[in-house]
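Participant: Sequence and computational prediction follow.
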Amino acid sequence: MRIGIIGATGKAGSCITAEALDRGYLVVPLVRNARKLEDQDWEIVEKDLFDLSYTDLVGLDVVVDAFKAPEGREELHQKSLEHLISLLKGKNKPRLIVVGGSGSLIADRETGMRLSEKKDFPDTEKATAHNMEKALETLENTLDINWTYLSPSEHFIPKGTRTGNYQLGTDFLLTNHLGQSEISYADYAIALVDEIENRAFEGRRITACSK
């Protein structure tokens, strides 16, 4: 399987890249700066995301979108996904897997309140949460594209332990046996590559949490 990864040198993207390589898949980094990649015999597409064309994606089975918008340009979460949709809409391949946000997960089943609407949700994260939620809505309202959107838990831990265990849900915020909503980047990467293999949630948003 050939997996293209946008943002392969970022925090989430590098973990997903490592997990896919460990399983023997051919990873094609789709990056702006190939010099950030570790030395390896890569097949690379060195382009800005917004300069990608469908020709750059031909031959891939999956495209993982691990793009992270810079601070102050959070609207690029919407615009970047709109660009990818324009490339992939109506095409049989590649399938699109999006590294999503957690802010749009429902945190209160009774009221339907989303995580981003809670009083203690950090102000510094609200712009990202808003734009990632709008990007998800665009995906959900687009026909003729094969996608999965994977939200992490409330606490997404860059250097957390790789336990090899996780639980999956759909639109509701999950908690582990200690009542904590968290997952490490490494376990999130396992969940994402498992979904690439299993194709269990095509056309859906899902979320992953530690057990």
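Facilitator: Cool, the structure landed.
Participant: hey, let's count contacts and neighbours off CA atoms from now on
Facilitator: OK.
Participant: Distance check, the residue most central in space within the chain against G112.
Facilitator: The centre of the chain sits closest to V99, judged by CA atoms, centre = their mean, with a distance of 0.7 Å. According to CA to CA, to the nearest Å, V99 and G112 sit 23 Å apart.
Participant: ditto for S102
Facilitator: S102 is 14 Å from G112, by CA to CA.
Participant: now swap in R205 and tell me
Facilitator: For R205, the distance to G112 - CA to CA - is 16 Å.
Participant: Quick check on these two: which one has the bigger neighbour count.
Facilitator: Between R205 and G112, R205 has the larger neighbour count (other CA atoms under 10 Å), namely 21 against 12.
Participant: and the comparison structure, right after this:
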Amino acid sequence: MARIAVFGANGAIGRCVVTEALARGHRVTAAVRDPVRYQGLSTAVVHGDVLAEADVARVAAGQDVLVSAVGGGDGPGHLRLIEPAARSLVAGLRELGDASPRLIAVGGAGSLETAPGVRVWDTPGLPDRVLQIMHAHGDALAFYRTVADIRWTVLSPAADIGPGERTGTYRTDTDRLVIDAEGRSRISLPDFAVALVDEIEQPQHLGERFTCAH
């Protein structure tokens, strides 16, 4: 059993991660800005602002793994949250020194390669707002790749992530977009959570980014 704290636990990805981790018998703490609004899952809930380094350190203290599921959507404010959250998470964990837990952060698909030297964000016709979010995730990943004193992992979703069944199966790669035989790249929210909790239980990607898709 691992002790896991999840920032962004009230979002679609965060809630699936909490659900999956609880189902496997892990001890989970949900860190949200407004605990009163967090309902429906039987787990410990604490206040935590991912942009406050002191909050990160407080929430992470005593945990085995800190999960950041913030900035995964396209709602208002997410663009300003993504890269600053990465810096705050690392700074907060550094306050704990050798006692800091592992960090697993949800990334974006935009920087994944679709061909050598070509990335998802190079796809013609993408809306400016989507491109901005993709590049913000890319900036966060670039920052993590400068960090050598924190045990971090970034998990990028498929190009299409959304509601669906939990099959428990998925395929992975590191920096290349995972596609099926028909050229589609998709993962259900529950199976994305499966991949993330699998990484918690059996670390395979310390200090790197990986991705998953059906």
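Facilitator: Everything's here; your move. Treat the numbers as computed from the prediction; the structure is a model and nothing was measured.
Participant: before we move on, back to that, counterpart of the residue nearest to the centre of the first structure in the second structure?
Facilitator: Matched by TM-score structural alignment, V99 of the first structure corresponds to V106 in the second structure.
Participant: Verify the contact between that match and A69 for me.
Facilitator: Yes: contact criterion CA atoms under 8 Å: V106 of the second structure and A69 qualify, at 5.2 Å.
Participant: the helices in the first structure, which residues?
Facilitator: 11-22, 54-57, 76-88, 126-140, 185-198 (DSSP state H).
Participant: Superposed on the second structure, what's the mean shift for the first one?
Facilitator: Taken over the aligned residues, the distance from helix 11-22 of the first structure to the second structure averages 0.4 Å (mean CA distance after the TM-score superposition for the first structure).
Participant: what's next to that helix, contact-wise?
Facilitator: 5-8, 26-27, 66, 158, 185-186, 189-190, 192-193 (CA atoms under 8 Å, 6 or more residues apart in numbering).
Participant: do the fourth one as well
Facilitator: Outside of helix 126-140 of the first structure, the residues within contact range by CA under 8 Å, 6+ apart are 74-78, 81-82, 85, 100-104, 116, 147, 149, 203-204.
Participant: Quick check: the farthest pair among the contacts of helix 11-22 of the first structure?
Facilitator: L26 and P158 (23.9 Å; CA to CA).
Participant: more neighbours, those two?
Facilitator: Taking other CA under 10 Å, L26 of the first structure and P158 do not tie; L26 has more neighbours (17 against 13).
Participant: so what corresponds to A66 of the first structure in the second structure?
Facilitator: A66 of the first structure maps onto A69 in the second structure, by TM-score structural alignment.
Participant: In contact with that match: list those residues for me.
Facilitator: A69 of the second structure touches V6, F7, G8, A9, G11, I13, G14, A105, V106, counting by CA under 8 Å, 6+ apart.
Participant: could you pull out the strands for the second structure?
Facilitator: 3-7, 27-32, 44-47, 65-68, 102-106, 113-115, 118-119, 152-156, 160-162, 171-173, 186-188, 208-213 (DSSP state E).
Participant: Now V27 of the first structure. Nearest residue, chain neighbours left out?
Facilitator: Excluding the flanking residues, the one nearest V27 of the first structure by CA to CA, 6 or more residues apart in numbering is I3, at 4.9 Å.
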